[in-house]
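Participant: One predicted model, sequence on top.
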Amino acid sequence: MPPPKSAAMQRRTWLAAFAAALWLATPAVSSCHAANVPIHASQAVFLSDCQKAWGTTIPGWSQGASCSAAEGLTCAPSGMITAIRMDSANISGAIPDSISSLTALTWLDLEFNQLVGSIPLGVGNLPALEYLALTSNQIIGPIPAGIGNLPNLKELYLGGNQLSGPIPDGFGNLTNLVTLSLASNLLTGSIPNSITSLNQLNYLYLAFNLLSGSIPNSITSLNQLTSLDLSKNQLMGPIPAGIGNLTNLGELSLASNLLTGSIPNSITSLNQLAILDLGYNSLTGSIPNSITSLTLLSDLYEAYCVLLGNQLSGPIPAGIGILTNLAALNLYGNQLSGSIPAGIGSLAWLTNLRLGRNQLTGSIPAGISSFTNLDSLGFEENQLSGSIPAEIGSLSNLTALSFCPNQLTGSIPAAISNLTRLQFLRIESCQVSGSIPAAIGSLKSLQWMYLGGIQLNGSIPSTIGSLAGTLGLMDLSNSSLTGSLPDSITLLIRLSQLSVARNQLIGNIPYGIGNLYKLSSLDLSSNMFTDSIPSSILSLTQLVSLNLGGNPLNGSIPASLDSMVMLENLNLSGSHLKGSIPTTLGNMGSLKSLYMNDNQLTGSIPGFNNTMNLTELVLSGNQLSGLIPPSITFCKQLQRLWLDNNSLSGILPKLLGIMTQLTSLRINDTSLSGTLPTFLGSFSSLDSLNISGTNLTCPPDYIACGPTQSPKTAFCRTCPSFCSTCGKPSPGSATSNSSPSSTESSSPAASGGGGVSVGVIIGIAVAAGVILLLLIAAGAILLYFRHKMEQKKTSLETSLAAAHCTEFSLAEVLKATNNWSEDNQLGSGAFGDVYKGVSPRDGTTVWAVKRAKLIDVDFQREILQMADKNHPNIVRLLGFAVGGDVRSKIEQILIYEFVSNGDLHKWIDRDASNPLSFKQRLDILIGIARGFEYLHSFDIVHRDIKPANILITADMQAKIADFGLVRAGEGTTVGATRVMGTPGYLDPVYSRTSLATSASDVYSFGVLMLVVLTGEAPIVESAGETRQITSWAFECVTLGDLGSLTDSKIEAPGDAVLRVTQLAISCTVERTASRPSMAHIANELKAIRDEVAGKDELSAAKKVDAQVQEMKEAFGDVDAFEESLKMIGESFSNENHV
């Protein structure tokens, strides 16, 4: 059910209106005396700084201008600014530090703009300030402690920003403060006890932050409080017992925290309380009966979200009907029991009544008809019995109605058609029966209709088409509906979800279904629809889920299913479909689950090259033949793979080893053969494995078990003999210890004389046994090693042939690198050592050979992801090699193109002898951004962006190298097992969560931009302290010190430097969703570069004009002038060339 309008929100609206009226009524300070007074000279710097920082010209904001002509300013007779009122003025940029010069300022209102940066420290130096409002901007950073030193401050509004850190303890010094609003920020820590010194405080709003700890008991001493809102934090512990001391409270909101314990009885002393919101906590105990004494209550919220499990119990207080002012009663999601009190019918002003998700019994009270103002009514998920009262039809203002699940019986009242304002209707999962009233077509405002899981019969009325203007969701599933889908259903063009699953509907799927172009979910499963899938269904390009399974359809699967580019879930199981599986399915990159089991499909399984997000693939019970395609291993997120009961043959793809998310693998009743791969034993999540009815065998016992194998895994349950020998000698290799006493003989040779002694015989036997054992062990090791080598090579060959990636032999690599000579070593990165080499195949191609430190899966990942990537700003992968022998480790080698001009670091160092120009730096940054834009389009994340990983070509183009790649899952994040990166460049969000995203790369690139611009390291020394370059750059921008932001050896326009710096800082904001994309960054950098280039050309042209004019004046002789002009042209040409 949609949430009701909050009375708390209405109250805050009234307070805002009151504040606005107060503002309008506040006389301009000395305005009658200062109308024509010029603005004091000491204020001019701030006004000028504002216009520069905000990039706009504000009328009258200049030295000497009349204060009366200055927009938003009020002045004292002295010309000193006393008030700034620039709320909702479309201002963007930072507040200048020079604000500290406004020593006479009493009123500062910059609310509802797009201000960025932090609150200047100088605000704490405005001793006359009484009113400070910065609400609803984009201000970041901590709240300056100096604000606590403003003795005259009465109202402080800092809500709706991105302020972080704790609430300053010094706020306790603001003893004149009446209003404190810090809501909707990112504040952390506990509520400081010092806040209880604010004896004049009326309004305290700290909602929508990350505050923790308990509610201080001392807060109950603020007896002037009329409004207290601490909702949407992480506060824990009980509600202070002394809360009843706040006898002036009109609003108390502690919702959406982690509060425990019971509702204190003292709360009933709050006889001025009109709004009480204790929702979304973990409160226990019963609702105090004395709560009915709060006769001014108009809004009561004590329900808690079921996700966090509120536990209020006992009955609803019988005297609840006394609260005749009550406008909203919301007790949803508790464990309340008993019947609904009869007196509830006295609450004639109720607009919202929600009693759902409790344990209430009995019937719905007859007094329900008195709720003529009711907007929202919910009784769902209780144990209510009886029928739906017909009086419901008299509640003509209802917009939301929810009755079930319950134990209600009877039919849907025809009078429900009177509810012409109804938008939400839920009567599902109960014993209501009968047919859908034809008059339901009268509900012309209906948007959501849930009638599933009840005992409906008859047909779907054609009048349903009358809801075409509004209906967005219709669920008629799990009933006994008959007949066909009415054609009028195809008129419901606003539908986003339609389900008629598990009924007894017959006939064809209407061709007009394709008209419902907004559908995101369509479920027609488990009916008796016949004929083929209509081609019009391919027009539903917004579909995310399509389920047609369990119908006696015929025909084939439409070939153009890939036109539904957003489709994530496709179920065509058990539908009598014939023909082959369309190859286009392999292009559906959004697909997560695919069920086509139990049909009559033939042919081979198509390639799944681009279905990287697939988690469930079920093709069981068909007539599919051929091999399992190796490309199926591209689906590395796959958890369920069922290919059983087909005619498949061949062996399992070796690269199946990288599909470590598998939980269920069914390949039984097929013609698959060969040995079951041992890597399946290391899949700790694999809990179901079925190979019965195949020619697959378990691995030989001599192969050692993997480190995570245990008898509990599905692999070990399938191959118990293999796992039982893990770490033990092979059968037949055990030695026998025979003692002399057990081997005595009566023969002469045994008893002495000239024969061989018994001890010698035993020694020979033991020695022979040991030698045999060693030989067997050596053979087993050799076989195992060869097995692993072949397994690696086969798996790579299978997957890389399609990627056109050349395999080189280890011998070729050793020859190219002069046997890993130190003279050939170029460097060492996080992912391997890099050597220079020349291809022995042509003797000319220069290689950069990476001797990888990666584990098998990472090695394969880098090859698979980079083999087919071709972009001018990415180092190209030329090939790979895998090799080794029994005496050495297995080598995993990647061969990249060689880039001749070194890495970026040497070109941007401030000590570089030939520093890059500003334009060259922009060109390099644009190239890097374009390269990452390309990688991110494949959901590939680099994780270690820094100058050393950017190589520079002979023509000064940038190429990205040294990939620590992961693929972003769901287009957003991927769990990386190891945090990769370099201090200073590493995204703190990635560092905390280990989740690598494209936004992580954007953060690192933002740091790189500043490093390229300044030539400084990512961690700089400034004012004797170590700081991140991002905070240092931000401070430089705030102070207007743009000169420090560029290498002193280069010339750069200040406005371009500012724009690049601001763009870089935007890349490093804490909130990842607010960071720009690489495409946006590249476009912005290109625009800056083009502007700089245009200015350079204009400057050069002006220079030539000046020199020409000078020559004309100096030379009277035309020939001499032309000769001089020719020399200037050559000089200018050479200068530009340099």
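Facilitator: Cool, the structure landed.

Participant: CA only for contacts and neighbour counts going forward, please
Facilitator: Fine.

Participant: Nearest residue to the middle of the chain?
Facilitator: Nearest to the geometric centre of the chain sits T972, at 5.7 Å (C-alpha atoms, centre = their mean).

Participant: Surely that residue touches T997?
Facilitator: Yes - assessed by C-alpha atoms under 8 Å, T972 is found in contact with T997 at 6.0 Å.

Participant: Pretty sure S998 sits against L935.
Facilitator: No - S998 lies out of contact with L935 (C-alpha under 8 Å); the separation is 9.2 Å.

Participant: Neighbour count: these two, which is higher?
Facilitator: Per other C-alpha atoms under 10 Å, whichever of S998 and L935 has more neighbours is S998, with 27 against 22.

Participant: which residues touch that one?
Facilitator: By C-alpha atoms under 8 Å, 6 or more residues apart in numbering, the contact set of S998 is H936, D939, I940, V941, A968, T972, T973.

Participant: measure it to E933 for me?
Facilitator: Look at S998 and E933: by C-alpha to C-alpha, to the nearest Å, they are 9 Å apart.

Participant: related to what we said a few turns ago, can you pick out the ones from the contacts of S998 that are in strands?
Facilitator: If you go by DSSP state E, these have I940, V941, T973 in strands.

Participant: Just give me the closest of the residues you listed to S1066.
Facilitator: Of all the ones in strands among the contacts of S998, S1066 sits closest to V941, with 19.2 Å by C-alpha to C-alpha.

Participant: my guess is the closest one meets G971, correct?
Facilitator: No - with contact defined as C-alpha under 8 Å, V941 does not count as touching G971 (10.7 Å).

Participant: Compare these two and say which is more crowded by neighbours.
Facilitator: Neighbour count, other C-alpha under 10 Å: between V941 and G971, V941 has more, with 25 against 16.

Participant: residue contacts, that one?
Facilitator: Contacts of V941 (C-alpha under 8 Å, 6+ apart): L935, L965, V966, R967, A968, A996, T997, S998, D1001.

Participant: Rebuild those residues as TSV, extending it with distance to A19.
Facilitator: Below are the contacts of V941 laid out as TSV (distance: C-alpha to C-alpha, whole Å):
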residue	distance to A19
L935	51
L965	54
V966	53
R967	51
A968	48
A996	46
T997	44
S998	44
D1001	45
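
Participant: and these, which two are the farthest apart?
Facilitator: Checking the contacts of V941 with C-alpha to C-alpha, the most distant pair is L935 and A996, at 13.7 Å.

Participant: Could you work out the end-to-end span of stretch 1008-1021 for me?
Facilitator: One end of stretch 1008-1021 sits 17 Å from the other (C-alpha to C-alpha).

Participant: Pasting the second one now:
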Amino acid sequence: MLNDVVSLSFFFIFLAVSMTAAAGQNPTFNDDVLGLIVFKSGLHDPLSKLSSWNSEDLDPCNWLGCICDPSTNRVTELRLDGFSLSGHIGRGLLRLNFLHTLLLSNNNLTGTLNPEFPHLGSLQVLDFSGNNLSGRIPDAFFQQCGSLRSVSFANNKLTGSLPVSLSYCSTLTHLNLSTNQLSGRFPRELWFLKSLTSLDLSDNFLQGELPDGVGGLYDLREIDFSKNWFSGHVPSDLGKCSSLKSLDFSENYFSGNLPGSMQTLSSCNSIRLRGNSLVGEIPDWIGEIATLETLDLSGNNFSGNVPFSLGNLEFLKELNLSANMLVGEIPETISNCSNLVSIDVSKNSFTGDVLKWMFNGNSESSSLLSRYSLDKRSGNDSVLSIVGFLQGLRVLDLSSNGFSGEIPSNIYVLRSLVQLNMSTNSLFGSIPSGIGGLKLAEILDLSSNLLNGTVPSEIGGALSLKQLNLQRNRISGQIPSQISNCSALKAIDLSDNELSGGIPGSIGSLSNLEYMDLSRNKLSGSLPKEMEKLSHLVTFNISHNSITGELPAGGFFNTIPLSAVDGNPSLCGSVVNRSCLSFHPKPIVLNPNSSNPANGPAQNSQIRKSVLSISALIAIGAAAFIAIGVVAVTLLNVHARSSVSRQDAAAAAAALAMSVGETFSCSPSKDQEFGKLVMFSGEADVFDTTGANALLNKDCELGRGGFGVVYRTNLHDGRPVAVKKLTVAGLIKSQEEFEREMRKLGKLRHRNVVEIKGYYWTHSLQLLIHEFVSGGSLHRHLHGDESICLTWRQRFSIILGIARGLAYLHSSNITHYNLKATNVLIDATGEAKVSDFGLARLLASALDRCVLSGKVQSALGYTAPEFACRTVKITDKCDVYGFGILVLEVVTGKRPVEYAEDDVVVLCETVREGLEEGRVEECVDGRLRGNFPAEEAIPVIKLGLVCGSQVPSNRPDMEEVVKILELIQCPSHDLE
């Protein structure tokens, strides 16, 4: 290391001497060459983008990325954005005294910000976005910001608070600090930046109320504070920003009413306030913002009626009022908004005729529509150019309301629709034939209504259709053969209707079909042989019909569960255990880890025995490997625990007690260490004295895990919380790293993820404070002493909840690493909550992979195979593996690995063998006694096996898993 530094120093000295000599020979030489060569020396250039940078050149004006002033040959612009450079931003750039534009965005630069960069007198544009810069923004960075006009540090890993010195940059017009890890409150002084036209602080951890003062930014055009923790009221003087074009305060904790001053935002094009806690009625003055193109008020607590003034927004393109508490009818004036592209009013309590506001709101439009209906056969389409409101609409979501009435026969005029969702309302009448005119529609959902009549044959005209949901209606007649024209179809659900006749053979041509549910109808005839071609089917259900004849052989149909064909008394075949005139032996299919289909039964049996034997050896070897890891961790913990004496524990209790102003009776020694207590909710009075001392009381212990002991205690108001006392505390050396990770985890909010409420820090003791989940762990429910057995519906709900929680963590760039039954908690309603996430990442720098894998994956059987290979990158797919094993554990009620007298039983291999031998239903927990829907259970088992594949690339993403489970899920009335 020392030799490298010395060598680099000699290089710079040699370079400086060479440059000086060159300067002496040629008066046109400038310092920019020296500065850029020094800057280049600190970079890695994998694409050789900087190969033209030659230290022997007299000026850099012909170098890639450099732009010079032709009169002086000095560099004025350095544009290296997207060059794939890595390394640090060196001081060599400080020699570029005439630089006014510096673009280093979209590279892989690391390190911290040099506070001297803005001191370049002429620098106007500074863009470091899209890198991996870390640390705080130095307050000195902006103390002499000269003529800076545009600054972007977006998409980095910067931490700390917003520097107050930003307020000195009086010439600043654009500031973008989005997608970092900035925290703390918003400094009121930033409203002094009167020249700002664009301000983006989105996707950080900023919190507290926004002070008034934004109204002084008269030139502000764009403001984006979305995805933070801001709370309180929206600033009352926001409407004074007369130039504002775009406002985004989405996904924060703003409350109260919309400030009346907003009605003066006469130039605003976009208002996004989704995902807050705003209340009151949508004000009438919203219609006075005549320039609005986007209005998103979804996910709040707005109530009352939608104001008629919305019809004044003739430029409106996107309207989202979903997930509020709005009532009444949709005002007919909305039909005046002739540029609408997307309407989402789902999850409210709207009533009235479903599309009256659309087709009858404008008398001229109504007349034109009527005339178009008469002239359609003659090919008169010119009228459509006039009905603009109906022309451009691409998304229409009216689901989960109280709408009634019939679907208009001229629905086909919505010919640009891509998504149409009218599900879960009270619509009646028949499905109009005009539905086939929706040639661009990909999703058509009319489920859970009171529709009758038939499925029109014109449905085949919807050529782009991917998802057709008509379930839970009163539809009769036959399934039209023309449905095969919709070649892109992936999902068809016609269940719970009154359909009759045969299943058309043309359905066999839908090669993309993955989900098909025709159950609970009056269908008859035999299953067409063409259906054997449906190679992508995951779920297929024809139960409770009058289907006759033999089930098709081959492909998916060899693994159909009995429940998927139950209720068809004249159906024959091996699945229903009724002989047909000709019998086809059932081949072995669906090995998620792939096996050679050409092998015979004997060879397959031999392979299964071999795999099981290998699995047993792997399990035994893994146990030994983990034992070694545990010994290593124990030795490390001896050192860590030595610093956590009774004296430290007393100090922690004293510090917690002090947070509520209580007197602590112990007398700490003079060298006692007091810590930092942070609650993300902002509560100052956290624990009472009794609650603090409870941490030392074994009677309050809830459990012990690989990283610590969990206790139950109470907040000052009596609410229970769980506190994890980390037993590896001595390994966490960086308070900044610990707090940064805790702030990130504390921002997570999901119904299936345990909420982190706060933390306590000293160098020798760290506590994690999170919500108390009363139901205990999933492991206790599956394998504990409780006599109550989980029902199938409870098990499916738990599996789906885990999947949703894990998908949310992955979407937040958090890998769990430690998924197992003890780290899934069940609340009082039976909802699953994923817990104990984030600790492995925090400790990754302190423990190597060998020790970490033993520490984290302490429950044998959940460990992804890649943990044993140092050369394989650990990704989210290791969580998917653990989820797959967990699915099998929930379905079967058995542990991932169990020990018999002379054998090791690996759950994954046992279930796979049962599936291949056609006895997969026997794998379901025997305590259910057959009281489960096999049409759900078998696809769930298959999904678990696929997720538990040995090859990471074969495992699906958790978002895909959630979608598959939602498709598998049967209606709730099927079986509780």
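Facilitator: Perfect, I can see it now. What you are looking at is a predicted structure, and each value in this text was computed from that prediction instead of being measured.

Participant: Is there a quick ChimeraX command that grabs whichever of the contacts of S998 of the first structure are buried?
Facilitator: Burial among the contacts of S998 of the first structure is assessed by 16 or more other C-alpha atoms under 10 Å; the matching ChimeraX selection reads:
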select :936,939,940,941,968,973
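
Participant: Nearest to L1008 of the first structure among the contacts of S998 of the first structure?
Facilitator: Closest to L1008 of the first structure, out of all of the contacts of S998 of the first structure and judged by C-alpha to C-alpha, is V941, at 16.0 Å.

Participant: Now Y760 of the second structure: closest residue in space that isn't a chain neighbour?
Facilitator: L677 (4.4 Å; C-alpha to C-alpha, 6 or more residues apart in numbering).

Participant: Residue range in the first structure corresponding to the helix or strand hosting that neighbour, please.
Facilitator: Taking DSSP states H and E as the definition, L677 of the second structure sits inside strand 676-679. No residues of the first structure are matched to strand 676-679 of the second structure when aligned by TM-score structural alignment.

Participant: how much space between G437 of the second structure and D344 of the second structure?
Facilitator: 22 Å.

Participant: Next: R221 of the second structure.
Facilitator: Per C-alpha to C-alpha, R221 of the second structure is found 27 Å from D344 of the second structure.

Participant: swap in N156 of the second structure?
Facilitator: Counting by C-alpha to C-alpha, the gap from N156 of the second structure to D344 of the second structure is 34 Å.

Participant: okay, those two: which has more neighbours?
Facilitator: N156 (23 against 19).

Participant: can I assume the more buried one is in contact with T179?
Facilitator: Yes - between N156 of the second structure and T179 there is a contact under C-alpha under 8 Å: 6.7 Å.

Participant: Doesn't G758 of the second structure belong to a helix?
Facilitator: No - if the criterion is DSSP: H, G, I helix; E, B strand; the rest coil, then G758 of the second structure is strand and not within a helix.

Participant: And the strands in the stretch 601-750 of the second structure?
Facilitator: 676-679, 701-704, 708-714, 720-726 (DSSP state E, counting those that start in this stretch).

Participant: Regarding the second structure, what is its longest helix?
Facilitator: Scanning the second structure for the longest helix, with DSSP state H as the assignment, gives helix 601-642.

Participant: what sits against T530 of the first structure?
Facilitator: By C-alpha under 8 Å, 6+ apart, the neighbours of T530 of the first structure are I506, G507, N508, I509, N551, P552, L553, N554.

Participant: what ranges do the helices span in the stretch 1-150 of the first structure?
Facilitator: 7-25, 44-54 (DSSP state H, counting those that start in this stretch).

Participant: Tell me which of the ones you listed lies nearest to D858 of the first structure.
Facilitator: Of all the helices of the stretch 1-150 of the first structure, helix 44-54 sits nearest to D858 of the first structure, with 47.3 Å by C-alpha to C-alpha.

Participant: Comparing that closest one with the second structure, how large is the average distance?
Facilitator: Following superposition, helix 44-54 of the first structure is found to deviate from the second structure by 4.1 Å on average (mean C-alpha distance after the TM-score superposition for the first structure).

Participant: Buried ones in that helix, by neighbour count?
Facilitator: Applying 16+ other C-alpha under 10 Å to helix 44-54 of the first structure flags A44, F46, L47, S48, D49, C50, Q51, A53, W54 as buried.

Participant: now these in CSV, with distance to T470 of the first structure?
Facilitator: Listed next are these as CSV, based on distance: C-alpha to C-alpha, whole Å:
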residue, distance to T470 of the first structure
A44, 57
F46, 54
L47, 52
S48, 53
D49, 52
C50, 49
Q51, 48
A53, 47
W54, 44
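
Participant: so which of those comes closest to L323 of the first structure?
Facilitator: The closest of the buried residues of helix 44-54 of the first structure, once distances to L323 of the first structure are taken by C-alpha to C-alpha, is W54, at 52.6 Å.

Participant: separation between the closest residue to that closest one other than its chain neighbours and A8 of the first structure?
Facilitator: Closest residue to W54 of the first structure in three dimensions, ignoring its sequence neighbours and counting by C-alpha to C-alpha, 6+ apart: G93, at 4.7 Å. Using C-alpha to C-alpha, G93 of the first structure is found at 33 Å from A8 of the first structure.

Participant: do the same with N113 of the first structure
Facilitator: N113 of the first structure is 25 Å from A8 of the first structure, by C-alpha to C-alpha.

Participant: Ok, L186 of the first structure next?
Facilitator: Taking C-alpha to C-alpha, one finds L186 of the first structure at 22 Å from A8 of the first structure.

Participant: Could you tell me where the helix or strand containing V962 of the second structure falls in the first structure?
Facilitator: Element membership for V962 of the second structure (DSSP H and E) is helix 958-968. Mapped onto the first structure using TM-score structural alignment, helix 958-968 of the second structure spans no residues at all.

Participant: What residues sit buried inside that helix?
Facilitator: In helix 958-968 of the second structure, counting by 16+ other C-alpha under 10 Å, buried: M958, V961, V962, I964, L965, L967, I968.

Participant: One more: stretch 621-639 of the second structure?
Facilitator: A622, A623, F625, I626, A627, G629, V630, A632, V633, N637.

Participant: just stretch 206-220 of the first structure next, same as before
Facilitator: Result for stretch 206-220 of the first structure [16+ other C-alpha under 10 Å]: buried residues L206, A207, F208, N209, L210, L211, S212, S214, I215, P216, I219, T220.
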